[in-house]
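Participant: Here is the input, now give the coordinates:
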Amino acid sequence: MRSFKNRFLFVLILAAGVANTAMAKVSLPTFFTDNMVLQQKSSVPFFGTSSAATVKITTSWDKKSYSATTKNGAWQVELATPKFGGPYTITINDGDNLVLKNILIGEVWLCSGQSNMEMPLEGWGKIKNYKEEIKNANYPEIRIIQANHVDSAVPLETLSVQNGGWQVCSPATIAEFSSTAYFFARKVYKEKHIPIGLIHSSWGGTVAEAWTSAGALNTMHDFDDVLKGMATGPDKNELQKKFDAEIKVWNAELEKADKGMQGTTAVFAAANYNDSAWKTMKLPNFWEFDALVGFDGVAWFRKTITLPESFAGKDAELEFYADDDDKIWVNGTYIGATSGYTVQRHYTIPGNVLKKGENTITIRVFDGTGGGGIYGSPDDMFLKSGSQKVSLAGDWKYAVGIDRKDLRPAPYLPQGQNRPSALYNAMIHPLLKYKLAGVIWYQGESNADRAQQYQTLFPLLISDWRAKFGNKDLPFYYVQLANYMQVKDQPGTSAWAELRDAQLKTLKVPNTGMAVITDIGEARDIHPKNKQEVGERLARIALAKTYGVKIEYSGPMYVSHKQTNNIITLEFKDNTGLKTADGKALKGFEIAGDDQKFYWADVKIENGKIVVSSAKVAKPVAVRYNWADNPQGNLTNASGLPASLFRTDSWPGITDGNK
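Facilitator: Presented below is the predicted three-dimensional model:
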């Protein structure tokens, strides 16, 4: 009897073990999926979780098996990857088999920054020739993975991704992906024919400190108060409570000061309001490029359109883009509001609001800083009912509600994605074990008003990432800000120039490279459409510095200067074939004496050097080049690539001391 019981107990234990094994389910990070790319010739951490005691991993490229013991449910092995190739499989067995298929071994690049890195081929981006580019995007050995927008006060272990993980680059997958990253990969692939994996983790409108770890930021002390608030609940809640109270008061002050409002009534939106005295502006168009140069605040727009009877009584869709926040009324009826400058507006106009004949649309736009108004292409602005579409592009009446300079400064609390370390925590930290070939970065617009601080912050970010990824030599290639905003007739100050200067200074950090694009920006669009050239210029740097390809990747770079009597002579590296890009006279150079007053300079090329002078400056001491928001300098070399801005002086800038 005892023997039977023992055998019965043994069978139960064995059955429980089998059931336990069958129930074991391996779980992998979101970036270990079919179609992924692993870094070639590396020891690659491969890890996950399981309820089983051991996990067996087999790689098809070498038919090697690895055994991992789970600890607290987690396991990890180091996979030895060969020279590039594939496709391969990885089999993970913890009682059940999980097979990852169509894996390539190649080069993995992390692509990060703000909206110009995020800008997709189609979607809100609509880059140059986007339809043709999407149609031709058949590169099965380029693989892409897209991180979701997530922020966090503490480091996360899981990366939130779109589309279930890695995808094969094709016309069906590329449209909403980073255009700069894609064109970078395409250029490298065409030159090297090595599989390329792109991890895209960026977020429009974000600041560099959000992408830097709290530990690194603590070394510069500019963000201590906010970091303290993020780290400790009571402090954070107290800061938030204080900010909420202050911004509520400020918004009330804004509404009260807005000429278009009387209490809670939008008088400028009334159906019978007389706007005959208002001026006219063509939309879509950033107001900085029309009559409201340098304006931040509230502006109201009104347009009366004539609709056919077929629109009456039917719901209609109204679409446009606005920067930053808007509210809309139709025939005096409030329709809704939207916030965010990259968000396309989609409003449904109820059928009982529209009528046959004249209808008046009123849009109130608030812009806090930078470009403002209603922007995009004429095709982006329309009213649609069924198959009928009425364009809203053209002349609109406008009036200023309130100029922000007439208000006290708004309260500020870094929130959400722009809290220091918040994006590093959620969108970089989960990736730290993923082996990379390098990083490409396009960011800076959101830090332009703190350009002097960026001289410390940006190199800190680079060293921080290198330390966290465990590679002190990790290549880090970035884009200098494009030319943007109005062209100025005379030399002057510029926060954007100071930010570009901070980016230039960062080249002192080893294993970095900078793509200069001040020749392909757009005065009226902070998101220039020619992302093909941006990506290819980054790729040129990578090909030359990472992959050893003999390719020109830099325009002239200022090295030193010498003052003799009334002239200053400038020396450059990458000075072979100094010339102008357009075959015309050199421009963009300005010169000053001890009074720090700059004048446009007379410039000539002599023996690979630039000689600068001005009849207005008897004893020059300083030269600047392309020192403007939208510089027009045309210096290049045999490569045809533009020279970076530079200055020979160290005089105080307009962003000095800004925190």
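Participant: going forward, measure contacts between C-alpha atoms and count neighbours the same way
Facilitator: OK.
Participant: what packs against the host helix or strand of residue 440?
Facilitator: Remark: residue 440 resides in strand 438-442, with elements defined by DSSP states H and E. Taking 3 or more CA pairs under 8 Å, 6 or more residues apart in numbering; DSSP states H and E as contact, the helices and strands that strand 438-442 lies on are strand 97-113, helix 115-118, strand 476-479.
Participant: how about 6 Å then?
Facilitator: Packed against strand 438-442 by the contact rule (3 or more CA pairs under 6 Å, 6 or more residues apart in numbering; DSSP states H and E) you find strand 97-113, strand 476-479.
Participant: next up, for comparison:
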Amino acid sequence: MNSRKIGMKNRCLLVTAATLLLAVEGLIPNAARAELTVGSLFRDHAVLQRDMPVPVWGKAESGATITVEFAGQKKSAITNTSKRWTIELDPMPSTSKPRIIKVTSSVGNERLEIGDVVVGEVWICSGQSNMHMGYAAVPEIDALVPTAENIRSFTVHRTVAFDQQEACDGEWAEQPPNSAVAFAFAHELEKFAKVPIGIVLTCWGSSSIEAWMPRDMTQTVPHFKTMMTEFDADTATRQRIASILDGPRPWSGQDDIFLRRQSNLLYNAMMHPLAPYACRGLVWYQGERNTQSMFGMVKEPWYSRHSGMLKYGDTLKKWVLRNRKEWNNDEMHFLVVMLPGFYKALETGPRLGAEHPETHSWAWMRESQLQALELAHTGVANTIDLGDVKNIHPKDKLPIGKRLALLAARDTLGLDLKAHGPVMKRVDVTGDHVVVHFDHADGLTTTNGNAPTGFWLADDSAKWVKAEAVLSGQTVILSSPELTKPRFVRYAFAGKPRVNLVNDAGLPAYPFRTDQFAPRQ
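Facilitator: You can find the predicted model right below:
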């Protein structure tokens, strides 16, 4: 019987290492008998998702009977004419006890063994450079490494592809992911769940949301259809990409940036091969690239041709739904990291400073990101009190990880805890005052004991002025000597607002606006 072990060590027992590598990468010619392979995430030290069905898939000779054994289960399926097979394991409880997945084929008596497999909570962490930032750059997160227990990670190697790939490069490691946000999230989540945590890290700096979108989303996202039509017609760009991929590694910095700024290609190589690996959800820290314009699809430079900020919310919702379809899981949870404070005004609007609500700033992107909450099984980690006015890569990542874990613990683990800060419930206009009512506002207070800051008022003229704010129970009363009939409120609606409003859990109030004014140009 041909027997092979999948992992970093002892990749093959009775077949050559070269043959196994070809099989794993799916490079055996069609004319030859298809070797037995499994999906890229099924490697030694893997973490399987607890309490939900677990698909196991791969390739083998057409007509072969494939049998998978794990944790007392034994399931079989027949390989189809495309040489693909899929078997679904029944839901399993969590365990940190290492076990072996055994996969056998009736053709050639082939056998694969995947060792040291545990069962717990699995999350995909994706996005651009702020997800990519390593934990060594953040001292308070780096200091957590010695206390990291029960955390494993699979890092997807960064590359692109013109077509959807069935496999990706990477290995499971018995160590935290080298991402400050992903590690902080996993560290806090393990405290709540007390089970093995598996993080699949797939991210790349400078990437737009369109880079992570499958081509079939051209059917639902009009601007993406335009982008892909233009890409298909751009022979020079396609030839350059092919040349880079065929050339030596490592790539030059210029080539690396050129690749990661392309649309669709990161999805093909770095996201599609992961599905439908069972997971609880996906953490998404991305958006900076799409803040390069307000209205989107600018002509120059080419890498700013994307949704922009105003179209991002609708694009994000469609992307979430498309990923749930890919994973065949309508309850797949999505946690979005709100972009933190930063100031770089766009030239398309008034440039009134980091705290002014009319500046064309990241405030509009945050509003788009919050549209994800219109879908079930979503959360947005509020970072409005974090960030750096001048640094697009701030180091205050530990609070982000903690807030993500709070949302996951409440919404996916069913724990009864306070997971986010105050949320505007309604606004009452009474003469020359406006009263803002909040939910999740027990112990509503300010971090410094001063009056609440970050509130602005306007009347029908759309002229915005700073508001005087007074706390009263779970409300904030607003007024301004400059307005006799205020009607509209914007809170923390700026690039880098100065905010101090929190609940008794110390979690910040979410930004909001009550007007429907279009961005002033």
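Participant: How close are the two chains, by TM-score?
Facilitator: Here the superposed chains carry a TM-score of 0.81, computed using TM-score structural alignment, normalised by the length of structure 2; 451 aligned residues with a CA RMSD of 2.6 Å.
Participant: would you list the helices and strands packed on strand 438-442 of structure 1 in JSON lines and tack on mean neighbour count and distance to residue 457 of structure 1?
Facilitator: Below are those laid out as JSON lines (neighbours: other CA atoms under 10 Å; distance: least, CA to CA, whole Å):
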{"stretch": "strand 97-113", "mean neighbour count": "22", "distance to residue 457 of structure 1": "14"}
{"stretch": "strand 476-479", "mean neighbour count": "24", "distance to residue 457 of structure 1": "14"}
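Participant: Ok, which of those comes nearest residue 337 of structure 1?
Facilitator: In this view, these are compared for proximity to residue 337 of structure 1 by CA to CA, and strand 97-113 is the closest at 28.0 Å.
Participant: Can you state the residues of structure 2 onto which that closest one aligns?
Facilitator: Aligned by TM-score structural alignment, strand 97-113 of structure 1 falls on residues 111-127 of structure 2.
Participant: Name the residues that touch the matching stretch?
Facilitator: Contacts made with stretch 111-127 of structure 2 from outside it, assessed by CA atoms under 6 Å, 6 or more residues apart in numbering, are listed as 2-6, 43-50, 94-96, 98-104, 195-203, 279-286.
Participant: among the residues you listed, which ones are buried?
Facilitator: A residue is treated as buried here by neighbour count (16 or more other CA atoms under 10 Å); on that basis the buried members of the contacts of stretch 111-127 of structure 2 are 3-6, 43-50, 94-96, 99-104, 195-203, 279-286.
Participant: quick one: which of those residues sit in strands?
Facilitator: In strands, defined here by DSSP state E, the members of those are 3-6, 47-49, 95-96, 99-104, 197-203, 281-285.
Participant: Alignment lookup: residue 448 of structure 2 to structure 1.
Facilitator: In structure 1, the residue paired with residue 448 of structure 2 is residue 582, using TM-score structural alignment.
Participant: I should have written residue 414 of structure 2 there, sorry.
Facilitator: If you follow residue 414 of structure 2 across to structure 1 using TM-score structural alignment, you land on residue 548.
Participant: same check, this time on residue 45 of structure 2
Facilitator: When the two structures are superposed using TM-score structural alignment, residue 45 of structure 2 falls opposite residue 35 in structure 1.
Participant: Report the contact partners of that match.
Facilitator: With contact taken as CA under 6 Å, 6+ apart, residue 35 of structure 1 is in contact with 102, 103, 166, 167.
Participant: now the match of residue 414 of structure 2, what's its secondary structure?
Facilitator: coil (DSSP: H, G, I helix; E, B strand; the rest coil).
Participant: Need the contacts of residue 35 of structure 1 in JSON lines (columns: distance to residue 140 of structure 1).
Facilitator: Formatted as JSON lines, those follow (distance: CA to CA, whole Å):
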{"residue": "102", "distance to residue 140 of structure 1": "10"}
{"residue": "103", "distance to residue 140 of structure 1": "11"}
{"residue": "166", "distance to residue 140 of structure 1": "12"}
{"residue": "167", "distance to residue 140 of structure 1": "9"}
